[in-house]
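1. give me the fold of what follows.
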Amino acid sequence: MKRSRINEILREGDAFIRSFGYVMPPFAYLSPEGLKSTEHDQIKARRMGWDITDYGAEKFDEMGLFLFTTRNGLNKDLGQKSAMLYAEKIMISREKQLSPMHRHDVKVEDIINRGGGKLVLELFSADSDGNIDRSADVNVMVDGMMRKLDAGGLLKLDPGESVTLFPNTWHAFWGEDGDVLIGEVSTVNDDLTDNIFEQPIGRFSNIDEDEAPLHLLVSDYDTHL
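-> As a prediction, the model looks like this:
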């Protein structure tokens, strides 16, 4: 993706988020130079911040996701009794924009429709080897109540509804009848090692630096901070 396009998406996404009364933390709006000049060690270590991905496919409008990680624990603390073992994100899934089929090895997550259109999730169970089971029913908890779907069934969440996804649930999702503001509350989030995709795709975008970044993405931190 061109950096100019990423900057445009950041501006559009921030306006969409604000339209629902959600206010981002102050560090979200720091320039790259401003972030560098702050005590950013924990932001970098916990990979908090902006994340615009097209999964390396260069087709953001068709397959992509807008994310901002507001808080996150550390993998090394998993299993501790008193530690930050949780994460929170705000995301935007555009109408008919696919977030491709994947699952996690560790993360349990609640995916919440915070407003906009319907959030549609295509769901499969994992077999004993972790692969997609295209025949088994899928059991998921929707706002505390269990729901059974056929393999590949579509779960449609209206604003205010949520689903809990465990590591044995494969999922893809997109917006229907409009863009969707999505909340995510989960155990520690690790986008470097804990995303298992059905197809051989990347997790982050390849960036063409045609202009200066408006804000750094989490994928910029290793080279810019």
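2. going forward, measure contacts between C-alpha atoms and count neighbours the same way
-> Fine.
3. report the buried residues of stretch 114-131.
-> 114-126, 130-131 (16 or more other C-alpha atoms under 10 Å).
4. now, the residues you listed that are in strands?
-> In this view, these that belong to strands under DSSP state E are 114-126.
5. can you tell me which residue is spatially central in this structure?
-> With distances taken as C-alpha atoms, centre = their mean, residue 67 lies nearest the centre of the chain, 5.2 Å away.
6. what about that one, which SS state?
-> strand (DSSP: H, G, I helix; E, B strand; the rest coil).
7. got a list of what it touches?
-> Shown in contact with residue 67 (C-alpha atoms under 8 Å, 6 or more residues apart in numbering): 50, 51, 52, 89, 90, 91, 92.
8. so where do the strands sit in this protein?
-> According to DSSP E, the strands that the chain contains are 49-53, 65-72, 86-93, 99-103, 109-126, 132-133, 138-142, 145-149, 153-157, 162-165, 169-187, 196-197.
9. for comparison, sequence B:
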Amino acid sequence: MKRSRINEILLEADSFMQSFGFRLPPFAYMSPEEMKQRRGELNAIVDARLGWDITDYGEGRFDEMGLFLFTARNGSLADLQGGGGMCYAEKIMISRRDQLSPMHRHIVKTEDIINRGGAKLAIKMYESDGDGNLDESAAVPVVCDGIPRTLSAGDTLVLEPGESVTLRPGNWHAFWGEGGDVLIGEVSTVNDDMTDNIFFEPIGRFSDIEEDTDPVHLLVSDYERWLA
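-> Here you go, the predicted structure:
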């Protein structure tokens, strides 16, 4: 993706979120220069990979296959493994109309996916077999706002604004905005986007960036190069 396009998406996303009354934390609006100057204060932000995240999954087709995300808080795997401390994470996401977030599952993370507003959120789901592979025949047990449901393999669950589903490790899922753009909340156990995303197709989690202009804000995938 071109950096100029990423900058546009950031501004569009911020406006969309604010239209629902959702406000990002102050660090979201730091410039790259300010983050460099204040690097000593930002260890918790950088280490937890909090901040802006835009992906086209390395395919260069953001409008058709992509996702906007912002990680607002994230705990540590050590706390999760130890059973205490900061064992949780929170994201806000935007899935555009018919913009696919491709089929994947998680190894560790359990997550609540919440339609926070806008259009409907469509989620296509499968269960894993004993080896973690996508099972095209097994039923898919889920919990929607505290109520158990059983889907058939490949069913599409549609969430209206305010509705949610709990996805556990091994639940294969792909999602998109149905009928328009949708604001999505994610409340989960500790998030690790470097190792905990298993995609059905051989694609990447992050975008390859063409630096055709300066960044307005850094993405979490920029931290290692810009803030080392």
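10. sorry, back to before: which one in the second structure is aligned with the residue nearest to the centre of the first structure?
-> In the second structure, residue 67 of the first structure lines up with residue 69, judged by TM-score structural alignment.
11. which non-adjacent residue is nearest that match?
-> Residue nearest to residue 69 of the second structure in three dimensions, not counting chain neighbours: residue 93, with 4.3 Å by C-alpha to C-alpha, 6 or more residues apart in numbering.
12. likewise for residue 109 of the first structure?
-> In space, residue 109 of the first structure is closest to residue 186, 4.1 Å off (C-alpha to C-alpha, 6+ apart).
13. and the residue nearest to the centre of the first structure, how far from residue 204 of the first structure?
-> Going from residue 67 of the first structure to residue 204 of the first structure by C-alpha to C-alpha, to the nearest Å gives 11 Å.
14. find residues that contact each of those two.
-> Joint contacts of residue 67 of the first structure and residue 204 (C-alpha under 8 Å, 6+ apart) are residue 52.
15. for the second structure, longest helix please?
-> Longest helix in the second structure, counting residues (DSSP state H): helix 3-19.
16. from the chain's centre, how far out does that helix sit?
-> 16 Å (C-alpha atoms, centre = their mean, to the nearest Å).
17. just stretch 17-34 of the first structure next, same as before
-> Centre to centre, stretch against its chain (C-alpha atoms, centre = their mean), the figure for stretch 17-34 of the first structure is 17 Å.
18. neighbouring contacts of it?
-> Here stretch 17-34 of the first structure has contacts from 35, 49, 50, 70, 115, 181, 213, 214, 215, 216, 224, using C-alpha under 8 Å, 6+ apart.
19. give the buried subset of the residues you listed as a PyMOL selection command.
-> Command for PyMOL, covering only those of these found buried under the criterion 16+ other C-alpha under 10 Å:
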select buried, resi 35+49+50+70+115+181+214+215+216
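20. average distance between the longest helix of the second structure and the first structure?
-> Helix 3-19 of the second structure, aligned to the first structure and superposed, deviates on average by 0.2 Å (mean C-alpha distance after the TM-score superposition for the first structure).
21. what range in the first structure matches that helix?
-> Counting by TM-score structural alignment, helix 3-19 of the second structure corresponds to residues 3-19.
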